[in-house]
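Participant: Pasted the sequence and its predicted model underneath.
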Amino acid sequence: MTKVVAIDIGHGSNTFPPSKGVYKNGKEYAEHDFNSKVGVELNKLLKHNGFKTIMKQKPFSPDVGLTTRTNYYNAKGVDLVWSIHANANGNKNVGGRCAFYWHTAKDSKKLAELYVDECKKAGYDVHGNGLHASKPNNWTDLHICRETAMTAVLTENGFMTNDEPGKNDDFELIFGSKQKQYVKDMARVHAKAICRYYGVKFKDLDGTTVADKPSKPSKPASKSISKMAQEVIAGKHGNGHDERRKSLGISQGEYDKVRKEVNRRSGIKTASKPKGKTVAQMAQEVIDGKHGNGHANRRKSLGVSSSVYNKVKKEVNRRLTGKSAVYSKPKSFSVGQKVTVKKSASKFATGESIASFVKGNSYTVKQVKSDRVLLDGIMSWVRKKDVY
């Protein structure tokens, strides 16, 4: 019986701005445009190889909600859902491709492994080991993986924010001069993985047959603890333990080993707060924005217990207000006002990560709400506490 594949094109033509895309030199680059181009090519290849396809999210069209998509796929009883995306990160050094699968779905994991294997065969790097198990109540808890009743994989085909000309440069592949070839390459990667999963000999559009056996792919080669520790020291995986672990694409247990090796090379015994820091010193660092936003993030960044952090918080409040109270109310902003995004800002009000090139730059306020402002130039909502 002919297999039915749902090609799930990430996002829609109306999701950027404000998010799901990047800006470069004043120009907008929408993730959905790239996802659509790959989806169109994949559709041709799958039909050419004997599959039936459906697209609930049409290419270059307004966004269809995730619940509507998964309800449709489940009602249609498709055999497989293949979701196409491009990634983003606040650290421009982070790049590579990866696939998400529901953590208990062995069939989806197998398909994700085939995708990683085909990426490597095509000569493209993967992010970490390229595999992410999607789990409940976790940053990996993705709707497409969780709510589909069949084999499903969500692919991230490079980082839109990875922009290092002459080095790693996913941006150039996704949106730049290499896009045309990259779109074709990734569509082939996707189609080959699906063909291998079903034991079908892949035929390219020019009639070339690739006799890939549907055998289990070799386990993606993982980096050594020593190699990952060196990359962390070199700053290739950002700041903060959570960000570094996600960037490396490894488990908490593996990351603990990496952190231990980093500490050994740096000559420190533990990853706790720097020895000898007083409550006053830590409070001043918090005021200076060195430990991000939010109490949970600040406490983790400082590496202190809740009781010690409460003392730090009390001292911060005392310095800012002259008494132990909550932080002062957000500043007043008005339309037309020029503001600058703090370098310590991490996320837009919508929850998306703020790219490094946005931080430290000035923008004009277009709209004002109770706790956020809409900034011209990036057309994104930023919380008042993250601008000045």
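Facilitator: Perfect, I can see it now.
Participant: C-alpha from now on. contacts and neighbour counts both.
Facilitator: Will do.
Participant: Report the buried residues of stretch 170-186.
Facilitator: By 16 or more other C-alpha atoms under 10 Å, the buried positions in stretch 170-186 come out as 170-175, 179, 182-186.
Participant: Now do that stretch: everything it contacts.
Facilitator: Stretch 170-186 is contacted by residues 29, 34, 37-38, 41, 95-96, 119, 122, 157-163 when judged by C-alpha atoms under 8 Å, 6 or more residues apart in numbering.
Participant: Any buried residues in the host helix or strand of residue 35, and which?
Facilitator: Per DSSP states H and E: residue 35 is located in helix 31-48. Neighbour counts over helix 31-48 (16+ other C-alpha under 10 Å) mark 31-46 as buried.
Participant: just to revisit the earlier point, drop anything exposed from the contacts of stretch 170-186.
Facilitator: Neighbour counting over these (16+ other C-alpha under 10 Å) leaves 29, 34, 37-38, 41, 95-96, 119, 157-163 as the buried ones.
Participant: Quick check: next helix or strand after the helix holding residue 35?
Facilitator: strand 52-54.
Participant: coming back round to it: for the helix holding residue 35, packing partners?
Facilitator: strand 4-9, strand 21-24, strand 52-54, strand 80-87, helix 179-198 (3 or more C-alpha pairs under 8 Å, 6 or more residues apart in numbering; DSSP states H and E).
Participant: List just the one of these that sits closest to residue 68.
Facilitator: Closest to residue 68 of these, according to C-alpha to C-alpha: strand 4-9, at 11.8 Å.
Participant: Report how many residues lie close to residue 3.
Facilitator: Neighbourhood size, residue 3 [other C-alpha atoms under 10 Å]: 12.
Participant: Could you do residue 52 as well?
Facilitator: Based on other C-alpha under 10 Å, the number of other residues close to residue 52 is 16.
Participant: Spit out the contact partners of it.
Facilitator: Contact partners of residue 52, counting by C-alpha under 8 Å, 6+ apart, are 2-5, 46.
Participant: Presented hereafter is structure B, for comparison with structure A:
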Amino acid sequence: MVKVALDAGHGMNTPGKRTPDGEREWSFNSKVVTAATKYLNEYDNVTVIRLDDPTGKTDISLTKRTNKANSESADILISYHHNANTGQWGTWTGTETYHYPGSSSGYALASKIHPAIVGAMVLRDRGIKSENFHMLRESKMPAILIEGGFMDSTIDIVKLRDSNVLDRAGRALADALAAHFGLKKKSKSKVESTSGVHVVKKGDTLWGISQKYNTTVAVLKSLNKISGDLIVPGQKLKLPSNSKKAATKPSLKVNAKVKVKKSAKKYATGENIPNWVKGKKYTIQQIKADRVLLKEIMSWVYKKDVE
């Protein structure tokens, strides 16, 4: 199992880490890391260790971040940032990646990842550099720090404000890591729902997830040690061992084939449904709010009574 430590630099309220208009660097960093986590989940045999606070409320100390990566034996560490020059708007631009001075493994990792990020951001390639940063120095595994673009650049800010671009950077990071480690894509069914785990997507709520897996919000909170209602994209939630994904309702459209349930009792017009009609397939000829007209028997049946 490959362990990838991902770090969205700083926190939401870290002093000074803002665009000239007040936008938070962490919010840009987190969008890329969250997307990378989502896309890495499409691969087998990889797990993500997130080092920052995924809510952004706390700026976790650098020491705690590297200690976590080291104690959990991460195979690599990637700290994702966005740059600043003077703090005032200017036309400087570009993407650059750092490794620790003299680290051949750090340079090798940067050489695999940096071109992918440059390709996703479509900004000037400022190259691969070395620097004595804490995240690179104190980590026991190959580590790199990426500066995706300049927050105080009138050129780069256009990309940073585009969620599609940051999502693309996250995908590029995930795919480059997969190529680096030789990871294979999961089957479609595994991606949709890893056994016993739900990966939170944008728009998910605890209530919606509980309904999807026929469980309760209280059970999800207890199992995952959640005190409030906040969940974030990319977060992995454990599911109760007996949970099953709720059955998907049939697609009801004209000319589709449906079967009348054996439990069906009355037509939508009020008459009893004879037993010989039940359990057989029919063609939908018309659709109304709560009923469908079945062509072969020319009768209206409630939608809830077909499958």
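Facilitator: Cool, got the structure. Please read all numbers here as calculations on a predicted model, not as lab measurements.
Participant: what's the TM-score here?
Facilitator: Taking TM-score structural alignment, normalised by the length of structure 2 as the basis, the two superposed chains have a TM-score of 0.56; 187 aligned residues with a C-alpha RMSD of 2.5 Å.
Participant: would you turn the helices and strands packed on helix 31-48 of structure 1 into CSV with distance to residue 126 of structure 1?
Facilitator: Compiled in CSV, those are given as follows (distance: least, C-alpha to C-alpha, whole Å):
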stretch, distance to residue 126 of structure 1
strand 4-9, 20
strand 21-24, 20
strand 52-54, 27
strand 80-87, 12
helix 179-198, 13
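Participant: Could you pull out the strands in structure 2 for me?
Facilitator: 2-8, 46-50, 76-83, 95-99, 125-130, 143-150, 197-199, 236-238, 257-259, 281-287, 291-294, 299-302 (DSSP state E).
Participant: Residue 132 of structure 1 maps to what in structure 2?
Facilitator: For residue 132 of structure 1, the aligned position in structure 2 is occupied by residue 129, per TM-score structural alignment.
Participant: and the gap between the residue lying closest to its match once chain neighbours are set aside and residue 7 of structure 2?
Facilitator: In this structure, residue 129 of structure 2 finds its nearest non-sequential neighbour in residue 98, 4.8 Å apart by C-alpha to C-alpha, 6 or more residues apart in numbering. Residue 98 of structure 2 sits 14 Å away from residue 7 of structure 2, taking C-alpha to C-alpha, to the nearest Å as the criterion.
Participant: swap in residue 19 of structure 2?
Facilitator: 20 Å.
Participant: more neighbours, the two?
Facilitator: Using other C-alpha under 10 Å, the more surrounded residue of residue 19 of structure 2 and residue 7 is residue 7, with 26 against 20.
Participant: for that one, what are its contacts?
Facilitator: Residue 7 of structure 2 makes contact with 33, 50-52, 65, 77-80 under the criterion C-alpha under 8 Å, 6+ apart.
Participant: Quick check: the gap between the counterpart of residue 77 of structure 2 in structure 1 and residue 92 of structure 1.
Facilitator: The alignment partner of residue 77 of structure 2 in structure 1, by TM-score structural alignment, is residue 81. Distance, residue 81 of structure 1 to residue 92 of structure 1, using C-alpha to C-alpha: 30 Å.
Participant: Confirm for me that residue 237 of structure 2 is in contact with residue 197.
Facilitator: Yes - shown here, residue 237 of structure 2 and residue 197 form a contact pair, counting by C-alpha atoms under 8 Å, at 5.5 Å.
Participant: Mind telling me what residue 198 of structure 1 corresponds to in structure 2?
Facilitator: Looks like residue 198 of structure 1 aligns to residue 181 there (TM-score structural alignment).
Participant: what about the nearest residue to that match once chain neighbours are set aside, distance to residue 106 of structure 2?
Facilitator: Spatial nearest neighbour of residue 181 of structure 2, excluding adjacent residues (C-alpha to C-alpha, 6+ apart): residue 2 at 7.8 Å. According to C-alpha to C-alpha, residue 2 of structure 2 stands 17 Å off from residue 106 of structure 2.
Participant: The residue lying closest to residue 37 of structure 1 once chain neighbours are set aside and residue 209 of structure 1, how far apart?
Facilitator: Take residue 37 of structure 1 and drop its neighbours on the chain: the residue closest to it by C-alpha to C-alpha, 6+ apart is residue 183, 6.7 Å away. Distance of residue 183 of structure 1 to residue 209 of structure 1, given as C-alpha to C-alpha: 20 Å.
Participant: any idea what residue 16 of structure 2 aligns with in structure 1?
Facilitator: By TM-score structural alignment, residue 16 of structure 2 lines up with residue 19.
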